[in-house]
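In: Mind looking at a prediction? Sequence and model below.
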Amino acid sequence: MPHRSEKRRMEESERESASAGRKSGQQRVLLVTGVSGAGKSTALDVLEDLGWETIDNFPVRLLKRLLSRPDGEHGNLAIGFDSRTRGFVPAKIIDIVKDLSRQEDLLVSTLFIDCSSGELERRYNETRRRHPMAQGSPVQEGIRAERELMEPLRRWADMVVDTTDFSTNDLQQHIRELFAAEADQPMTVTVSSFGFARGMPPLADLVFDMRFLDNPHWVDELREQTGLDPAVGEHIEKDAGFAPAFSQIRDLLDTLLPRYQAQGKSYVHIAFGCTGGRHRSVFTAERMAQALRHAGFSPTVRHRNLGSRATDAVEGMKR
């Protein structure tokens, strides 16, 4: 896996490729491919939600015929294909796309959805699905064969998204960030909560650790409640550290968000973490979302671990 700073550079490169401008009259065509189980279908679903026309498992040899339309403005078109698609030969696909890229009325790019072999094996074993290239062999052999077949397309793709550490929600969020329309659109702000004991959110731009606050988990009557319940909120607000910390974080966001927007950033994810992701982080995320609405933003709120079971083992030692 790439180093964190390298990963950040890769993500910025992906955003630049995804947001490349098009000339008037050009149709934006995105070819979406990748290894089976990595998340191609999820990516196409998000693109459809963003207003793209989407086609999955399209015979790539028919691309030229599909795109032979009268001149004029067209909507964004995303076409999915992979090793199961009829007539799938990577070298021929690359040649076809090179020819299409020479057409002045088209802006063609390729997105490759990848994932580590170990994680793909885990996903197939967990879902009990048959790998399309296993042919009665162990899933590892199917993954190995498909990766070898797909490698030319991976090397040639304009954008590569590695979903090894992504949940389905993480991938959805990343695709939205890459391909949400930019022109005259307000910046999309997400405020989330999570539990450090259950892993860091891989795509957060700003992470704030709320574990310095008194933990409601260790109050018997609050343990089964969450940061959405008034009693938990009252407990957290009584902590002398909450008000000054919240105020400073809010002031920081008041400074950063307009500057992000001025720089053309289309998506900002602000994450608040506590130990289990059920009390302190949830309450703070809700309060911060409310403050941001008063500041003129329209944040989406997500609580990753709100439904998780409250256990002493997750919360660790009493603090």
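Out: Structure's in. What do you need?
In: CA atoms for contacts and neighbours, from now on please.
Out: Will do.
In: what's near enough to touch residue 202?
Out: Residue 202 sits next to 165, 166, 170 when contact means CA atoms under 8 Å, 6 or more residues apart in numbering.
In: where does it fall, helix, sheet strand or coil?
Out: Per DSSP: H, G, I helix; E, B strand; the rest coil, the secondary structure class of residue 202 is coil.
In: Put this next to the first one:
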Amino acid sequence: MPSDQTSEPKRVHRDDVRVVIVTGMSGAGRRTAAHALEDLGWYVVDNLPPVMLPSLHSLVRSKDMTRLATVLDVRSRTLFEELPGVFAELEAAGTTPEILFIEASDDVIVARQESSRRPHPLQGDGRLLDGVRRERELLATLRAAADLVIDTSRMNVHQLAARVSHAYGGDTSDRLRVTLMSFGFKNGLPVDADMVIDVRFLPNPHWVPELRPHTGLTRPVSEYVLRQPAAGPFLGQLETLLDTVAEGYLTEGKRFATIAIGCTGGKHRSTAMAEELGRRLRETGVPTKVMHRDVGKE
């Protein structure tokens, strides 16, 4: 976990064991993420006391295993007191733990908890929403330190599993994995984005009657957007930007980048630009997943 000091040592993975801590809001999908990691071949332990993590790490390394994940359900402040020491011990052993934080909005979590007819673990004698807000406060430090945040408010379990698979599947080489997410500003900013790109400077196909019913996933809309004089140079600059920050991200131990590309409604310009940028990145060997948050919500 980050310290309160103004400067921190750079986060470099030196050990051959990759450690991921899965945490986040109750009802957001921690268990689904853990199951997805298991399906990818990770050794997953649920609710392991943090103080036991260094010992488990040593055991896993002695067995020539390379991927370890533990689900952390933070229900008491004592866990926060243990974590800095645990992180320091793992760092000394040559491993920088990664944090996967599963997020969802308050209203979505309340709806999920109510549908499951289970009380929130921190609800006590208060309202369910009180428990959600208390947990969000307790987890604020972990969320701020997270290497990857996934907001499941608009996802089903299959979409969450696909995001986890993209981030943690395949080999363990140090290669930045990129998720491109198109969205509409009218529906709010994605809370899990590392960068937000605004493409509303491009002409809007919404005002072209024959294009209005279609999305940027169709050829006519895509061609209309991409042939705009500014589209090509803008995409080229985005590629350069990502190439510039990728090395720094990896040096700091950040293996993932979620780039949100937005237009007004998330239907035309953002989807076309996200698809084209994804194509370009994949051609250069960058593992890239493209998803469209708001398509179909017009």
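Out: On my side now, so go ahead. In this text the structure is predicted, and so the values were computed from the model without any measurement.
In: TM value for the aligned chains?
Out: Once superposed, the chains reach a TM-score of 0.64 (TM-score structural alignment, normalised by the length of the second structure), with 280 aligned residues with a CA RMSD of 5.2 Å.
In: Please point out which of the contacts of residue 202 of the first structure the second structure shares.
Out: Retained in the second structure (both residues aligned by TM-score structural alignment, their matches' CA atoms under 8 Å) from the contacts of residue 202 of the first structure: residue 166.
In: neighbour-wise, which of the contacts of residue 202 of the first structure leads?
Out: Most neighbours among the contacts of residue 202 of the first structure, by other CA atoms under 10 Å: residue 166, with 18 neighbours.
In: Can you find the partner of that one in the second structure?
Out: Alignment note: residue 166 of the first structure maps to residue 151 in the second structure; criterion TM-score structural alignment.
In: pretty sure that match contacts residue 104?
Out: Yes: the pair residue 151 of the second structure / residue 104 is scored as a contact, 5.2 Å apart, by CA atoms under 8 Å.
In: quick one: which of the contacts of residue 202 of the first structure sit in helices?
Out: Secondary structure assignment by DSSP state H places residue 170 of the contacts of residue 202 of the first structure in helices.
In: And the contacts of stretch 102-120 of the first structure?
Out: So stretch 102-120 of the first structure is in contact with 22, 25-35, 37-40, 71, 97, 100-101, 140, 143-144, 153-154, 157-164, going by CA under 8 Å, 6+ apart.
In: Out of those, which sit inside strands?
Out: Secondary structure assignment by DSSP state E places 27, 28, 29, 30, 31, 32, 33, 34, 159, 160, 161, 162 of these in strands.
In: residues contacting the fifth one?
Out: I take that to be residue 31 of the first structure. Per CA under 8 Å, 6+ apart, neighbours of residue 31 of the first structure: 78, 79, 80, 81, 108, 109, 110, 111.
In: try the first one
Out: Under the criterion of CA under 8 Å, 6+ apart, the neighbours of residue 27 of the first structure are 73, 74, 75, 76, 77, 105, 106, 107.
In: What residue in the second structure is paired with the fifth one?
Out: When the two structures are superposed using TM-score structural alignment, residue 77 of the first structure falls opposite residue 68 in the second structure.
In: other SSEs contacting the strand or helix carrying that match?
Out: For residue 68 of the second structure, the element it lies in under DSSP states H and E is strand 67-71. Contacts defined by 3 or more CA pairs under 8 Å, 6 or more residues apart in numbering; DSSP states H and E place strand 67-71 of the second structure against strand 18-24, helix 30-39, strand 43-46.
In: Out of those, which one sits most buried?
Out: Sort those by mean neighbour count, taking mean count of other CA atoms under 10 Å, and strand 18-24 sits at the top with a mean of 24.
In: what angle separates that one from helix 30-39?
Out: Strand 18-24 of the second structure and helix 30-39 are oriented at 160 degrees to each other (axes from the mean of the first three to the mean of the last three CA atoms, to 10 degrees).
In: now strand 18-24 of the second structure, how far from the chain's geometric center?
Out: Relative to its parent chain, strand 18-24 of the second structure has a centroid offset of 12 Å by CA atoms, centre = their mean, to the nearest Å.
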